[in-house]
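S.K.: Model the structure of this input:
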Amino acid sequence: MKTQIKKVLILGSSLLMLSLLTGCDFTDYKTRIQRENDINNPTGNKKSCLRVGKVYEDMYPYTIQYIEGEIDPDDAWDKIAANNELNLKLSLYAKEGLFTEELVGHDGDKPLYRYNLTDEGRKYVDWWGGTNFCFGRVVVEKIIDVDNQLKGMRMVTFTYHLENVPNWIKNKDIYSLYPNYSEIEPAVTGSRPALGSHYYNIKSDGRLKLIRAESGNYLL
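M.R.: This next block holds a predicted model:
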C-alpha cells in the first residue's frame, strides 16, 4: 500500500513539474491560448487589421491623387496599382462612415476627393505603416491538434469565433480587396468556427515561448 502511495506521489510530482516547465497546465491550451490572444489584443478590437494604405496620421485631411502610366502586372509593388487601390479603399470606407469625403476640385476630368477620419473611423484606426482599420476579439472554442513535428517547435491548432465584428467588414466590396480574407471569413460571418494556430518555440528547459499568435495580424 505504501509503495502504491509512493508511486502516486511520484507521478503527481512529475505531472506538476511538467506543468511548470511548459508554463501552464499541459492539457489546458484553451485557457493559455485565450489568455495569449487577450494579451495581444487588450482592447478586444484588434484581432485583425485591414490595410487601407500608406497614409499616416499627420497626412490627414488627405486629398487623393492620380498617377499616369500603365500598371506592370508582374510588379507586386506597382505604384500606380497601389495608388488606384488606395483611392478605391478610401471611397469604400467613406461609404461605411469611417471617413468623410469632400469633393475639392478636379485633375483634368477626374474628381479630387479629400478624406478625413470620422469619430467612427477613429474607433478602429491603427497607424502601423499607414492607415489600418482593426476589429474583433478571438474567443477560443476547442483545441483541435497539438503538433510537435517541427524540431524545437510546437503548433497548437484550435477553432474560434469572433466578438466585436463591425458591419463594415461584412461589405463584400471591401473584403474582396484582401486576398487573405478567406482565412477569417467564417469567423466574420459567423457561418462556422474558424481555424487558428499558435506557434511556440520549445526552450531548453521545456517551457514554451509564443512566437506567433492568432490576434494582431494585418491583411494587406
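S.K.: Going by C-alpha atoms from here, please, whenever you check contacts or count neighbours.
M.R.: OK.
S.K.: Quick check: longest helix in this structure by residues?
M.R.: Using DSSP state H, we find that the single longest helix of the chain is helix 2-22.
S.K.: Dead centre of the chain: give me the residue that sits there.
M.R.: For the chain, the residue nearest the mean C-alpha position is residue 48 (2.5 Å; CA atoms, centre = their mean).
S.K.: For the comparison step, fold the sequence that follows:
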Amino acid sequence: MFTILLTGCDSANIKRQLQENHDKLNPNGDRGICLYLGDLKNYPYTTKYMEKNEYNERMFYGNDRFKKRLAGFSEIGMFTREKVAEEYGEDIYRYDLTDLGTKYLKSNNFCFGRVTVTGVNKLDVVTDSIGRTTKMVRFQFEIENVPVWVTTNLPIIAQLYGEGVQRILTKNEGSSLMRFIKVESGWSMQEGVIIQYGYY
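M.R.: So this is what the prediction gives:
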C-alpha cells in the first residue's frame, strides 16, 4: 500500500468522480445512506428462538442483532409487531412492513437521502489478494433529504447502530471510506454509504 499526497487538482478530480458515482448509484436521491437491517428480504417474518452454544455463537449474535433491529424499527413505524407465541420464556413476534417501511426498504436496508461530497482527505492505492489495484479514498460528505422518521428517532437508531451514526445523522455530515476497483473502462466504485454496525 502507498499513500498519494493530493494536490488541489487531484482532490477536485476525485471529489467530482465520487459525486458522479454516488449520483449514478442513487439517481433518485433516496438511497445515499442505508441502514443495514439483515439478510432477510421477504416479509412478514416471525422471529426464532435460538439457544447459544459453542457451535453457533456467530449465528446466535446475528439472530439477536436482527431481532433488536426489527423491534427498534417497529418502534419507528417501519414494521407492525404482533406477539404470536412464547418459547422457553422468550416472546416470539411476527413482523410485517408498514407503508412507511415498504417505501424506504431497498433490498435489505432502510435507505434515504443523497450524499454530497464536500472534501477528500486521503487516497491509498493497494493491490488486493487476487491482484486487483484498488483505490481507498477517505472523504467528507453532507446528507440531503433526511426524512422525518430518521430525525425524530435518532436515539433508537443510535441504540441499533452506535452513537457515531447518531452524530452523523444529527449534523447531516460525516466521513467515510470508499473503495474503487480498477476495471477495463476505468475505476468502479463499489457501493454507497451503508451502515452495518455503526463503523465508519
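S.K.: TM-score for these two?
M.R.: The TM-score (TM-score structural alignment, normalised by the length of the second structure) is 0.70; 181 aligned residues with a CA RMSD of 3.3 Å.
S.K.: circling back: what's the closest non-adjacent residue to the residue nearest to the centre of the first structure?
M.R.: What sits nearest to residue 48 of the first structure in space, not counting adjacent residues and going by CA to CA, 6 or more residues apart in numbering, is residue 217, at 5.1 Å.
S.K.: Give the helix, strand or coil label for whatever residue of the second structure lines up with that neighbour.
M.R.: When the second structure is aligned by TM-score structural alignment, residue 217 of the first structure is paired with residue 194. Following DSSP: H, G, I helix; E, B strand; the rest coil, residue 194 of the second structure is assigned to strand.
S.K.: I'd say residue 194 of the second structure and residue 31 touch.
M.R.: No: Residue 194 of the second structure is beyond contact range of residue 31, at 9.3 Å (criterion: CA atoms under 8 Å).
S.K.: quick one, which of the two is more surrounded?
M.R.: residue 31 (26 against 19; other CA atoms under 10 Å).
S.K.: give the contact list for residue 83 of the second structure.
M.R.: Residue 83 of the second structure makes contact with 91-94, according to CA atoms under 8 Å, 6 or more residues apart in numbering.
S.K.: would you list every one of the helices in the second structure?
M.R.: All helices of the second structure, identified by DSSP H, fall at 8-25, 57-76, 99-104, 148-151, 154-161, 163-171.
S.K.: Tell me, how many residues neighbour residue 190 of the second structure?
M.R.: 11.
S.K.: can you pull the contacts of it?
M.R.: Contacts for residue 190 of the second structure (CA under 8 Å, 6+ apart) come out as 178-181.
S.K.: Now for residue 213 of the first structure, how many residues are close by?
M.R.: 17.
S.K.: Can you give me the neighbour number for the nearest residue to it once chain neighbours are set aside?
M.R.: Of all residues not flanking residue 213 of the first structure in the chain, residue 198 sits nearest, at 4.9 Å (CA to CA, 6+ apart). Around residue 198 of the first structure there are 20 other residues, counting by other CA under 10 Å.
S.K.: for residue 40 of the second structure, same thing?
M.R.: Per other CA under 10 Å, the neighbour tally for residue 40 of the second structure reads 11.
S.K.: what do you get for residue 16 of the first structure?
M.R.: For residue 16 of the first structure, using other CA under 10 Å, the count is 14.
S.K.: same deal with residue 84 of the first structure?
M.R.: Neighbours of residue 84 of the first structure (other CA under 10 Å): 15.
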